[in-house]
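Asks: I'll drop the sequence and a predicted model, then ask my questions.
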Amino acid sequence: MRVFQNCGLTPSYLARLDRLAPEGLSFQERRNTFLDDRFGALHLLQPVLAGDANAFLTCGNDGRLQGRWAREHGVRWGATPEDILLAQIEHHRTEVLYNLDPVAFPSSFVRRLPGCVRKTLCWRAAPSGNADLTAYGAVLGNFPSILDSWREKGCRAEWFSPAIDPVMSEYVQDERPIDVLFVGGYSRHHSARARTLEKVAALAGSRKIVYCLDSSRLTRLAESSIGYLLPLQKYRRPRIVAAIAKPPVFGRELYELIGRSKIVLNGAIDMAGQDRGNMRCFEAMGCGALLVSDAGNYPEGMVAEDTMLAYRDEKSCLEQIERAISDWSAVRQIAMNGRIRVDEIHTKARQWSLFQAIVASL
């Protein structure tokens, strides 16, 4: 199976990658830097991570990476990101396309694929407005309710899951000086999460609380000295949150930070309903931290009071955090159970086997 995997990088991560892989590197050098940093590795298929000759990986919205490939392969000047991606697929002689950025490359892109491509799949674990993904052979995701919403739009949708990155074992530490870590987004679109984060931030006076938040340009402006003179109140985070907020972290830097944390706090996005199992759950447990997350329907191996702790609301979240920190020697066993269970269940080999089964069924 000649499989081609395309990733989409966030603006914040692109800035990090530019620092790690400065301009002037070859396509392979920049891609290898990206792979070594492990950003999004939970979604990367086993052959891609193993460097299998039949597997190809790129990041279609990374202008530097794609521009370098275009120059190295004689693609005409001014080619669009879509044109370059199509050229890569044709050059690779792709049989199976797996796209992690389908909103940027929707059905109109699929209809332009060269004839060598036999099967097309994409990952989309979120509602996406009017995005048309019906031309894909299957939309993959791990939230059943969101998969149902794709089916209602006429797509074939199949359950699929992230898998533990094997290098996470390098970051499991005994000494964990950070009491609570949260890494992710904070916005008015995540109302339940925002309320919880605000309550937990109040513990910063007595506990080591670390928030690494990815904020928008408007939020950064709103919280600047000039921004306070402008009508940007709705973009400002509560002062108690902004006071402890640090820049976002990614890849190995994120793994290292989780490895130094007792608790990783998680909160589902509002649109996920009762479905749970976002990437942070896998990252937290994979690096040996105690996952404290909101109650709901979790993937296999993520069980409240056995491999993680769950909370119902802001009050019970604070109670679970205080319980864990105050009795860490006892609660630590739950974190250890979590690490063992996800490492047994959510393996790269199992993920690849399931992917192959889905492809065979299309």
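Replies: Here it is on my side, so go on.

Asks: drop to CA atoms for contacts and neighbour counts, all remaining ones
Replies: Will do.

Asks: What lies in contact with stretch 345-361?
Replies: 45-46, 96, 119, 158, 160-166, 300-301 (Cα atoms under 8 Å, 6 or more residues apart in numbering).

Asks: and the nearest residue to Glu305 once chain neighbours are set aside, what helix or strand is that in?
Replies: Once flanking residues are discounted, Glu305 sits nearest to Ile334: 7.0 Å by Cα to Cα, 6 or more residues apart in numbering. Using DSSP states H and E, Ile334 sits within helix 328-345.

Asks: between the strand ranked longest in the chain and helix 328-345, how many degrees?
Replies: Determined from DSSP state E, the single longest strand within the chain is strand 178-185. With axes from the mean of the first three to the mean of the last three Cα atoms, to 10 degrees as the basis, strand 178-185 and helix 328-345 are set at 40 degrees to each other.

Asks: Use this one as the comparison:
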Amino acid sequence: MKFLQVLTFYPAYSEALYARHPALAHLPYEKQLNVILRDGFGALHYFGLPMRDLGWDSRIVLANVPQLQAAWMAQNNPARLAAGASIIDVLRLQIESFAPDVLFISDSVAFQSQFVRTLAVRPRIVSGWRAANIPPDTDWQEFDLILSHLSGCRKKALEHGAREAEFFYPGFPGFVHDAVKDQTADLDLIFCGQWTPEHAARNRMLFRAAMQARSKGWKLEYHLHVNGSGKMSSALESVMHSAKWGLDMFRTLRRGRISFNAEIDLAGGEAGNMRLFETTGVGAFLMTQHHANISRYFEPDREIVTFGSEEEFLEKAAYYIEHDAEREAIAERGMRRCQTEHSLESRAAELDAILRKRL
């Protein structure tokens, strides 16, 4: 059976990658794709790779990387490329030429039912992932299945027309740890992520932590991708640094004695975002918001440390900055749990089971 995963990347990341490696755009399609995937951006969602070991003829398509898609067209349909094919046209041709049994769209808001209806042959299963805001006009009537770790997203998926919605979450790929394991900690606190209006509670925590770091003399860095509509306090300018992507982001997580995390506001009191696994997977010490379901993933105070308020976060941060042995032991246990129970391979096995019972 055939499995095709459609991924999209932040344009800022792909633009930076190609600017850093000018020769990349001139490589054949498969070589470009391999270079990009090995850089690890969004690697917790690379299900198309381990699905091959589960008996699937599996491929990954990066739908919105122009240089890569142009290389595919040059090798597979040069006449259409010369005529000015759009990104949507290229993706449609890729899907139709592969004819997958399962189409898994990781950005199910960018590619909704309107796109699926344009395919010459509909795959047996059209599935998607969503764990973020769902616009009110989203149409998932052509989707057989939407996966999410957030119950609110699963409920909305059904309201927007999906036939089914099921619990699922990403997994940590072992190659990432191997690539960054030599990075040592030289900062007290680190945060890598986004600053958006949808993360209001986290934004407040970032501000409080920066003020505490200033008064305590902690070494702190924020590597933020700032949404254009997000308003940031000028008080954070001294700790603001450029966003980190791919393996650079994973290395940066290891630079912090403490890497902290808070969920998007719409999570509604549920844990399970990618940073839980990104941080623990590379062996960094994680402090994250306490939610009722956190023990589904990690054991608090043994594999990670949780906090219920900004004040508790600051108190525990001060403690663990000073207690290296305890902090490192917790990080080690968290890493072992992540790399076994939450590995990309184990999550792909779960995805395989979810799909096969519907075929």
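Replies: Sure, I can see it. Since we're looking at a predicted model, the values are computed, not measured.

Asks: Residue in structure 2 paired with the residue nearest to Glu305 of structure 1?
Replies: Aligned counterpart of Ile334 of structure 1 in structure 2: Ile330 (TM-score structural alignment).

Asks: OK, contacts around its match?
Replies: So Ile330 of structure 2 contacts Phe285, Asp301, Arg302, Glu303, Ile304 (Cα under 8 Å, 6+ apart).

Asks: Isn't Leu140 of structure 1 up against Glu158?
Replies: Yes. Counting by Cα atoms under 8 Å, Glu158 is a contact partner of Leu140 of structure 1 at 5.0 Å.

Asks: These two: who's more crowded?
Replies: Leu140 (25 against 21; other Cα atoms under 10 Å).

Asks: that older thread, ok, so of the contacts of Ile330 of structure 2, who is nearest Ala267 of structure 2?
Replies: Taking Cα to Cα as the measure, Ala267 of structure 2 sits nearest to Ile304 out of the contacts of Ile330 of structure 2, at 19.4 Å.

Asks: excluding its backbone neighbours, what's nearest that closest one?
Replies: Here the nearest residue to Ile304 of structure 2 in space, its sequence neighbours aside, is Leu286; by Cα to Cα, 6+ apart that works out to 5.4 Å.

Asks: burial count for the one you found?
Replies: Around Leu286 of structure 2 there are 26 residues (other Cα under 10 Å).

Asks: Check what contacts stretch 117-132 of structure 2 and list those residues.
Replies: If you take Cα under 8 Å, 6+ apart as the criterion, stretch 117-132 of structure 2 is touched by 92, 95-96, 99-109, 116, 142-150, 153, 264, 266, 358-359.

Asks: what do we get in structure 2 for Leu35 of structure 1?
Replies: So Leu35 of structure 1 corresponds to Leu37, using TM-score structural alignment.

Asks: which of the contacts of Ile330 of structure 2 lies closest to Gln339 of structure 2?
Replies: Closest approach to Gln339 of structure 2 among those (Cα to Cα): Glu303, at 12.3 Å.

Asks: for that closest one, what are its contacts?
Replies: If a contact means Cα under 8 Å, 6+ apart, then Glu303 of structure 2 has Ile330, Ala331, Glu332, Arg333, Gly334, Met335, Arg337 as its contacts.

Asks: closest to Glu237 of structure 2 among those?
Replies: Nearest to Glu237 of structure 2, judged by Cα to Cα, of the contacts of Glu303 of structure 2 is Ala331 at 29.4 Å.

Asks: what's the distance between that closest one and Ile258 of structure 2?
Replies: Distance of Ala331 of structure 2 to Ile258 of structure 2, given as Cα to Cα, to the nearest Å: 10 Å.

Asks: contacting residues for the most centrally placed residue in structure 2?
Replies: With distances taken as Cα atoms, centre = their mean, structure 2 has Gly42 as the residue nearest its mean C-alpha position (4.4 Å). Contacts for Gly42 of structure 2 (Cα under 8 Å, 6+ apart) come out as Phe9, Gly246.

Asks: So for stretch 285-301 of structure 1, first residue to last residue, what's the gap.
Replies: 10 Å.

Asks: for stretch 32-43 of structure 2, same thing?
Replies: OK, stretch 32-43 of structure 2 end separation, Cα to Cα: 16 Å.

Asks: for that stretch, which positions count as buried?
Replies: Of all the residues in stretch 32-43 of structure 2, those buried under the rule 16 or more other Cα atoms under 10 Å are Gln32, Leu33, Ile36, Leu37, Asp39, Gly40, Phe41, Gly42, Ala43.

Asks: do stretch 257-275 of structure 1 as well
Replies: Neighbour counts over stretch 257-275 of structure 1 (16+ other Cα under 10 Å) mark 257-269, 272, 274-275 as buried.

Asks: Show me which residues of stretch 105-112 of structure 1 are buried.
Replies: Neighbour counts over stretch 105-112 of structure 1 (16+ other Cα under 10 Å) mark Phe105, Pro106, Ser107, Phe109, Val110 as buried.
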